[in-house]
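# Only the shape, not the letters, is given here:
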């Protein structure tokens, strides 16, 4: 058996000189990894009998340790499956498992929790390595078969069970797909039990992983397990430019992080009036250019699409002006002193200033060194 480094499972399968297969497991940097901050705390009187086990990518399940095995994080174990058994890696043990179960809305007293059979033997790991080596080839072949059958679907990932008796195909489809014929063809082609599981675009991004625009790993691959809907209203309420290229993530959907600070902005906007895009003064109509929600400052200018000679107005001043405008009275003109105080703005409007050629060198640097004439 060749050595296999499986990034999606966070392990390195190695065969020694005697052809005995062993598994080296990474302690961190795995998808949906959990830090056991109760690791140094002594265990309670009731020994936890449930362990969290991770499989390929971000798939995690809870299993009951019925045999009382001494498990630790990183142990490769054989667990109950249907049919046969599966091979997984222990990702969490101790009292924190019950907190994770509450987060996932799982009942620790449920009889449906499957069992942990044993620690994986060398033969189990060897068969598991053979199954892992088949996954990429199976996925490519399955895509070709689906294309031949003219099915409007995308097979994004394939996961073999540890005993190589079942394969799970994860696919994306915009509409309902009749894949009965596909299952027959796949079953006869790969000689295993076939299971089809539909996932969304965000779930696919979480399974594949990657680096976001912030420079960190994708949230869906590190800690997000429940995906809430994200709309463009989240960007509008935070005064974010509605640029699809910047608002969309690797899944081509709106970024989940648009919801992180949304509640804070909604609370800060409660004191703002409903309509304040323009106000009437004795100098004329002033148009809103920028809003600082937390400092409760608003900037207005005389021209709607020009930010020259902007004037800063506090929220209390705005409410007084809108009240006067409602009664048909124009507000007094702002003096020059107030304009001078607002010349140094702490923001810049970069919308529309982007260009495809902004990184091109306009002038080529002359790298030729000047000849120096030395006198001897």
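Right, received. Where do you want to start? Given the structure is predicted, the values throughout are model-derived calculations rather than measurements.
# switch to C-alpha atoms for all contacts and neighbour counts from now on
OK.
# Tell me who's in contact with residue 203.
residue 220 (C-alpha atoms under 8 Å, 6 or more residues apart in numbering).
# The same query, at a cut-off of 10 Å, please.
Applying C-alpha atoms under 10 Å, 6 or more residues apart in numbering, we find residue 203 in contact with 58, 170, 172, 209, 220, 221, 224, 225, 226, 227, 251.
# Please tell me how far it sits from residue 218.
Remark: distance between residue 203 and residue 218 (C-alpha to C-alpha, to the nearest Å) = 11 Å.
# Next, count neighbours for residue 132.
21 (other C-alpha atoms under 10 Å).
# An error on my part: the question was meant for residue 137.
Around residue 137 there are 10 residues (other C-alpha under 10 Å).
# for the strand or helix carrying it, packing partners?
Using DSSP states H and E, the element containing residue 137 is helix 122-148. Judged by 3 or more C-alpha pairs under 10 Å, 6 or more residues apart in numbering; DSSP states H and E, the packing partners of helix 122-148 are strand 4-6, strand 11-15, strand 21-25, strand 76-80, strand 85-92, strand 154-160, strand 166-172, helix 180-190.
# Distance to residue 199 and mean neighbour count added to these, as TSV?
Below are the helices and strands packed on helix 122-148 laid out as TSV (distance: least, C-alpha to C-alpha, whole Å; neighbours: other C-alpha atoms under 10 Å):
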stretch	distance to residue 199	mean neighbour count
strand 4-6	22	16
strand 11-15	25	18
strand 21-25	27	19
strand 76-80	24	22
strand 85-92	21	24
strand 154-160	9	21
strand 166-172	6	20
helix 180-190	17	14
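# Got another one to weigh against that:
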């Protein structure tokens, strides 16, 4: 079996180099690597009778193989639902399913629904036919919801395998009373209706897109768990608290703010706290900027008109703090900076130097010079020639 997601060439995948033994048909975020493929499986009596089945919209559930149907990963099966049956694809079985159920904390597997059979051709045809109706069904559902006047957005529709039920996924900031909407949907689509509210991050994962980094969204490609992200993650990494820059397409804070947060927290243990004040002979100074990678800190006086930053190493600032704790005041920052960094440029008036319209002012002066230039008119030149004659 080759791996379609890695670019199968001659039966060998180009990506994961596992020679098609990963047990999946691709390398998507819903697939689990079969690291037990090379081990000897238990006997028939000791085999785990539960399997994992994947449906649409990144939904996975576990089912009981009560009838001991011989199943392989990738088989299309008909499973028990209420009401009717649904069609899904087997993604895990055996010991991997046991471990996954333990991770998901499923303590009572005897209450799980069972697998009816391997899907026949008629089941697959009905399933594919219902899947093709979903796009038009979602457009009609949005139109009906708009006519009803409800403040909600329908993101996706999932048809059950036998066509007996349709699940509508929607997002809304407030609570929605959709009792009348369900009646309208039932009369329009002639099936059982289920409304399921999802968050904005789940909506972005379903719809997908391109992030500000130029890559596909993490939530739609590989990220499976949504951890809470706070503005403190941006502050620890010395990022600007600008909602337009640190927010993703879902309108929430970007999940990637948590990726390097632990590394920054470990590095910031050597730095003094950002609210630390340093007593000097000239006055109090505060920390205005921190460079975690170079371990440098910029200090500036609190009561000072000119915006001047003085750069010091992290160890030096820690010495300043320890001296203040002993009751000593350090020398003025400019004297300490001159002794350490003789001849080095000090940052001054940063806002004026980095002005974005500095090129436009030069252009305006040039245009004003052109306007002030006086040129003789044609009529006066002709009159002067006539008078000379």
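Happy to help now that I have it. As the structure is a computational prediction, the values presented were derived from the model and not from experiment.
# Out of the helices and strands packed on helix 122-148 of structure 1, flag the one nearest residue 291 of structure 1.
Taking C-alpha to C-alpha, strand 166-172 is the member of these nearest to residue 291 of structure 1, at 40.5 Å.
# rewinding a little: tell me, what's touching residue 203 and residue 218 of structure 1 both at once?
Common neighbours of residue 203 of structure 1 and residue 218 (C-alpha under 10 Å, 6+ apart) are 209, 224.
# And stretch 91-102 of structure 1, what's buried?
91, 92, 93, 94, 95, 96, 97, 98, 101 (16 or more other C-alpha atoms under 10 Å).
# whoops, stretch 40-58 of structure 2 was the one
For stretch 40-58 of structure 2, by 16+ other C-alpha under 10 Å, it's 48, 49, 50, 51, 52, 53, 54, 55.
# just stretch 246-256 of structure 2 next, same as before
Residues of stretch 246-256 of structure 2 classed as buried by neighbour count (16+ other C-alpha under 10 Å): 246, 247, 248, 249, 253, 254, 255.
# I'd assumed residue 234 was in contact with the last one.
What that stands for is residue 255 of structure 2. No - assessed by C-alpha atoms under 10 Å, residue 255 of structure 2 is found out of contact with residue 234, at 11.1 Å.
# Now list whatever residues contact both of those two.
Listed as contacting both residue 255 of structure 2 and residue 234 by C-alpha under 10 Å, 6+ apart are residue 246.
# and residue 61 of structure 1, how many neighbours does it have?
Neighbour count for residue 61 of structure 1, taken as other C-alpha under 10 Å: 16.
# ok but it is inside a strand, no?
Yes - using DSSP: H, G, I helix; E, B strand; the rest coil, the secondary structure at residue 61 of structure 1 is a strand.
# Give the aligned equivalent of it in structure 2.
Under the alignment by TM-score structural alignment, residue 61 of structure 1 pairs with residue 61 in structure 2.
# which residues does its match contact?
Counting by C-alpha under 10 Å, 6+ apart, residue 61 of structure 2 touches 51, 52, 53, 54, 55, 88, 90, 91, 101, 112, 113.
# Surely the fourth one touches residue 88?
Yes - counting by C-alpha under 10 Å, residue 54 of structure 2 touches residue 88, with 5.5 Å between them.
# Can you pull the residues that touch both of these two?
With contacts taken as C-alpha under 10 Å, 6+ apart, residue 54 of structure 2 and residue 88 have 60, 61, 74, 76 as neighbours in common.
# which SS class is the third one?
Pointing back at residue 74 of structure 2 there. Following three-state DSSP, residue 74 of structure 2 is assigned to coil.
# Could you check how many residues crowd around the counterpart of residue 34 of structure 1 in structure 2?
Alignment note (TM-score structural alignment): residue 34 of structure 1 maps to residue 32 of structure 2. Neighbour count of residue 32 of structure 2, defined by other C-alpha under 10 Å: 16.
# Can you tell me the centre-most residue of structure 2?
By C-alpha atoms, centre = their mean, the mean C-alpha position of structure 2 lies nearest to residue 255, the distance being 4.2 Å.
# which one in structure 1 is aligned with that residue?
For residue 255 of structure 2, the residue aligned by TM-score structural alignment is residue 256.
# Same check on residue 120 of structure 2?
Using TM-score structural alignment, the equivalent of residue 120 of structure 2 in structure 1 is residue 121.
# That match touches residue 21, doesn't it?
Yes - between residue 121 of structure 1 and residue 21 there is a contact under C-alpha under 10 Å: 8.9 Å.
# before we move on, the earlier item: right, and the helices and strands packed on helix 122-148 of structure 1 - which one's nearest residue 334 of structure 1?
Nearest of those to residue 334 of structure 1, taken as C-alpha to C-alpha: strand 166-172 at 58.1 Å.
# isn't residue 315 of structure 1 right next to residue 272, touching?
Yes - with contact defined as C-alpha under 10 Å, residue 315 of structure 1 counts as touching residue 272 (7.3 Å).
# Looking at the two, which one has more neighbours?
A direct count of neighbours by other C-alpha under 10 Å for residue 315 of structure 1 and residue 272 places residue 315 higher, at 19 against 14.
# show me what contacts the more buried one?
Here residue 315 of structure 1 is in contact with 271, 272, 273, 291, 292, 293, 295, 296, 297, 298, 321 (C-alpha under 10 Å, 6+ apart).
# Check the burial of the fifth one by counting its neighbours.
Residues lying near residue 292 of structure 1 (other C-alpha under 10 Å) number 14.
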